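K.L.:
sequence and predicted structure are below.
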Amino acid sequence: MAADALQVDRCASCVFMVATANGPLSMCVHNAQRDQHLASPDRIDESTGPRWWNAAVPGMSAYSDLPDLSDPALAPLNRLKGQMRAVRQARKDAS
């Protein structure tokens, strides 16, 4: 199914599911919301306190907020995928 035309009943009855932090999700829905799932920060508890890891940027952070992905130092273009890469590429082309 196209990402902008998902059919709720088909997604609910789908047998091709992917495991997410919020439970199983239809693969069609997951693909439509891919960047939201892949770029969401994950909490990692350490003895010094909670830290946050985000697949879109290198290293860990003390904050759960998404970093500014427009900063090439934080998120090089070759590490971005999907919509995040398209947004960065569009900004690069515009300047």
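P.N.:
Received, thanks.
K.L.:
going forward, measure contacts between C-alpha atoms and count neighbours the same way
P.N.:
OK.
K.L.:
hey, where'd the helices end up in this protein?
P.N.:
Remark: helices assigned in the chain by DSSP state H are 8-12, 27-32, 34-38, 82-94.
K.L.:
wait, which of these is closest to G49?
P.N.:
For these, the distance to G49 is smallest for helix 34-38, at 23.3 Å, taking CA to CA.
K.L.:
list the buried residues in that closest one.
P.N.:
D35 (16 or more other CA atoms under 10 Å).
K.L.:
and that helix, what does it pack onto?
P.N.:
helix 82-94 (3 or more CA pairs under 8 Å, 6 or more residues apart in numbering; DSSP states H and E).
K.L.:
try it against this one:
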Amino acid sequence: MRILKRSALTLLAVITTLALVVGGYVLYMQHQYYRIPNHQKLTIGNNQAATLTTGKVYTATTYNVGFGAYNHQFSFFMDAGERQPPRPKGSGL
């Protein structure tokens, strides 16, 4: 009976500790939460007069600067499947 009582108290202490940690985290996140208000009036700076028209061909250029910190030997795991130097061109993969 004594072992059962001690086990129950230990389990209660663990559950209470977890509840306090999770509750503290939720309270902290709610206190730190910040959201920009809805329906703000914004002023437009540098408004352009030109508009796009139909029937005319336009070109757009994009550039991904997300991996600008890496040298040319680095291979992103989603590009080559693993984190190792890229395979040479013409290797079949």
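P.N.:
Nice, I can see it. The structure displayed is predicted, hence computed values, not measured ones.
K.L.:
could you report the TM-score for this superposition?
P.N.:
The TM-score (TM-score structural alignment, normalised by the length of structure 2) is 0.24; 32 aligned residues with a CA RMSD of 3.2 Å.
K.L.:
pick the most buried one from the helices of structure 1.
P.N.:
Ranked by average neighbour count under the criterion mean count of other CA atoms under 10 Å, the helices of structure 1 are headed by helix 27-32 at a mean of 18.
K.L.:
who are the packing partners of that one?
P.N.:
For helix 27-32 of structure 1, the packing partners by 3+ CA pairs under 8 Å, 6+ apart are strand 17-20.
K.L.:
residues contacting the strand it packs on, please?
P.N.:
24-27, 30, 37 (CA atoms under 8 Å, 6 or more residues apart in numbering).
K.L.:
repeat that with 10 Å
P.N.:
Residues from elsewhere that reach strand 17-20 of structure 1, judged by CA atoms under 10 Å, 6 or more residues apart in numbering: 11, 23-31, 37-38.
K.L.:
buried sites along it?
P.N.:
Those would be M17, for strand 17-20 of structure 1 by 16+ other CA under 10 Å.
K.L.:
picking that back up, the helices of structure 1: which one's closest to P50 of structure 1?
P.N.:
helix 34-38 (19.7 Å).
K.L.:
which one of the helices of structure 1 lies nearest to W53 of structure 1?
P.N.:
helix 34-38 (11.1 Å).
K.L.:
could I get the helices of structure 1 in CSV, plus columns for distance to W53 of structure 1?
P.N.:
Formatted as CSV, the helices of structure 1 follow (distance: least, CA to CA, whole Å):
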stretch, distance to W53 of structure 1
helix 8-12, 29
helix 27-32, 20
helix 34-38, 11
helix 82-94, 17
